[in-house]
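Enquirer: no letters, just coordinates:
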């Protein structure tokens, strides 16, 4: 690691539900995510008819998580978040399919990127084992 390289902390859990109020009002803490996922989920959540409020925050740039606040009128906040995650996944898949169809080289690039990410993850695991 170089002098200027910053290695962010890893989240200890992928998802935590904060607080213990009514099931229609929850704050979810999603690990190893930032504004990218937070804003996308907030945008999809507020378009759901049953959602009264949706917002997100990143408590601090050096912390490895995003808080997503959901308040609904009838269904549970967890169900609304689950539906939003599913919708976002479908939208991403649709964009990827269209991009790969229009630009065939994109598929080859995606495969190379996935392989590089796997190699990086393996190197990080090896580094952690050495420490």
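Expert: Ah, there it is. Keep in mind the model is a prediction, meaning the values are calculated, not measured. Numbers count the residues shown, from 1 in each chain.

Enquirer: going forward, measure contacts and count neighbours with C-alpha atoms only.
Expert: OK.

Enquirer: okay, which residue is most central for the chain?
Expert: For the chain, residue 37 is the residue whose C-alpha lies nearest the centre (C-alpha atoms, centre = their mean; 4.2 Å).

Enquirer: against residue 123, how distant is that residue?
Expert: Distance of residue 37 to residue 123, computed by C-alpha to C-alpha, to the nearest Å: 25 Å.

Enquirer: cool, residue 48 as well?
Expert: 41 Å.

Enquirer: higher neighbour count, the two?
Expert: residue 48 (15 against 12; other C-alpha atoms under 10 Å).

Enquirer: got another one to weigh against that:
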């Protein structure tokens, strides 16, 4: 059984390969590489490897295989570089296709199970392979939603690798509120990650001076 990282990498490879011709045609290659070198997600050695090809198509193909090897974080920096080089059309196409579909775990259940009714205002969701880390963070975000009357979670047993997450709304769909909670939590995490990485880069630059 493939784990989640392997599933994401496999899906990422599929997205890049399916859009390879569009990327070759649309990308401002030199500008994108320059942006990614600034973030240090690509190294000077990577740049030298890419420069070994004179043909743009071959350079881009090698670049895409490089992203596949480096994984989803490199892909996110690639999307950011497309925006910074005024190629939001291509970024939108890739962004639309990047979402990984739900995948099975060892017991063949989904990541979130026990979804009784998508319209119900009160539900308990069983989240597999999760613990207090997600439970606390998600509860904090969901409780800020004015549609929510109650939100809480529990770990059934210390040896059970899952949490029970309960949402009671004031009438809205609990499934929709949960989806909004995940989206908001993801945005918060991205803000924290971006600030952290920016601080790391500033520190590195200050040490180099």
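Expert: Arrived safely. All values reported here derive from a predicted model rather than from experimental measurement.

Enquirer: coming back round to it: element containing the residue nearest to the centre of structure 1?
Expert: Under the criterion of DSSP states H and E, residue 37 of structure 1 resides in helix 35-46.

Enquirer: output the residue interval of structure 1 matched by stretch 79-90 of structure 2.
Expert: Aligned by TM-score structural alignment, stretch 79-90 of structure 2 falls on no residue of structure 1.

Enquirer: returning to what we had before: how far apart are the helix or strand following the helix holding residue 37 of structure 1 and its match in structure 2?
Expert: For helix 35-46 of structure 1, the following helix or strand on the C-terminal side (DSSP H and E) is strand 51-57. Compared with structure 2 after fitting, strand 51-57 of structure 1 deviates on average by 0.3 Å (mean C-alpha distance after the TM-score superposition for structure 1).

Enquirer: show me what counts as buried in strand 51-57 of structure 1.
Expert: 51, 52, 54, 55, 56 (16 or more other C-alpha atoms under 10 Å).

Enquirer: now it against helix 35-46, angle please.
Expert: Strand 51-57 of structure 1 and helix 35-46 are oriented at 170 degrees to each other (axes from the mean of the first three to the mean of the last three C-alpha atoms, to 10 degrees).

Enquirer: so where do the strands sit in structure 2?
Expert: Listed in chain order, the strands of structure 2 (DSSP state E) span residues 112-113, 122-128, 148-154, 162-169.

Enquirer: need those in TSV (columns: distance to residue 58 of structure 2).
Expert: What follows is the strands of structure 2, written out as TSV (distance: least, C-alpha to C-alpha, whole Å):
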stretch	distance to residue 58 of structure 2
strand 112-113	42
strand 122-128	42
strand 148-154	51
strand 162-169	46
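
Enquirer: those strands: which one's closest to residue 193 of structure 2?
Expert: strand 122-128 (23.9 Å; C-alpha to C-alpha).

Enquirer: how near is residue 119 of structure 1 to residue 112 of structure 1?
Expert: For residue 119 of structure 1 relative to residue 112 of structure 1 (C-alpha to C-alpha), the value is 11 Å.

Enquirer: wait, residue 142 of structure 2 touches residue 151, no?
Expert: Yes - shown here, residue 142 of structure 2 and residue 151 form a contact pair, counting by C-alpha atoms under 8 Å, at 7.1 Å.

Enquirer: what's the local residue count around the nearest residue to residue 13 of structure 1 once chain neighbours are set aside?
Expert: Excluding its sequence neighbours, the residue lying closest to residue 13 of structure 1 (C-alpha to C-alpha, 6 or more residues apart in numbering) is residue 31, at 6.2 Å. Other residues lying near residue 31 of structure 1 total 18 when counted by other C-alpha under 10 Å.

Enquirer: residue 120 of structure 2 now?
Expert: Counted with other C-alpha under 10 Å, residue 120 of structure 2 comes out at 16.

Enquirer: trace it over to structure 1, please.
Expert: By TM-score structural alignment, residue 120 of structure 2 lines up with residue 23.

Enquirer: dump the residue contacts of the closest residue to that match other than its chain neighbours.
Expert: Closest residue to residue 23 of structure 1 apart from its sequence neighbours, by C-alpha to C-alpha, 6+ apart: residue 76 at 5.3 Å. By C-alpha atoms under 8 Å, 6 or more residues apart in numbering, residue 76 of structure 1 lies in contact with 23, 24, 25.

Enquirer: what's the counterpart of residue 76 of structure 1 in structure 2?
Expert: Aligned partner of residue 76 of structure 1 by TM-score structural alignment: residue 173.
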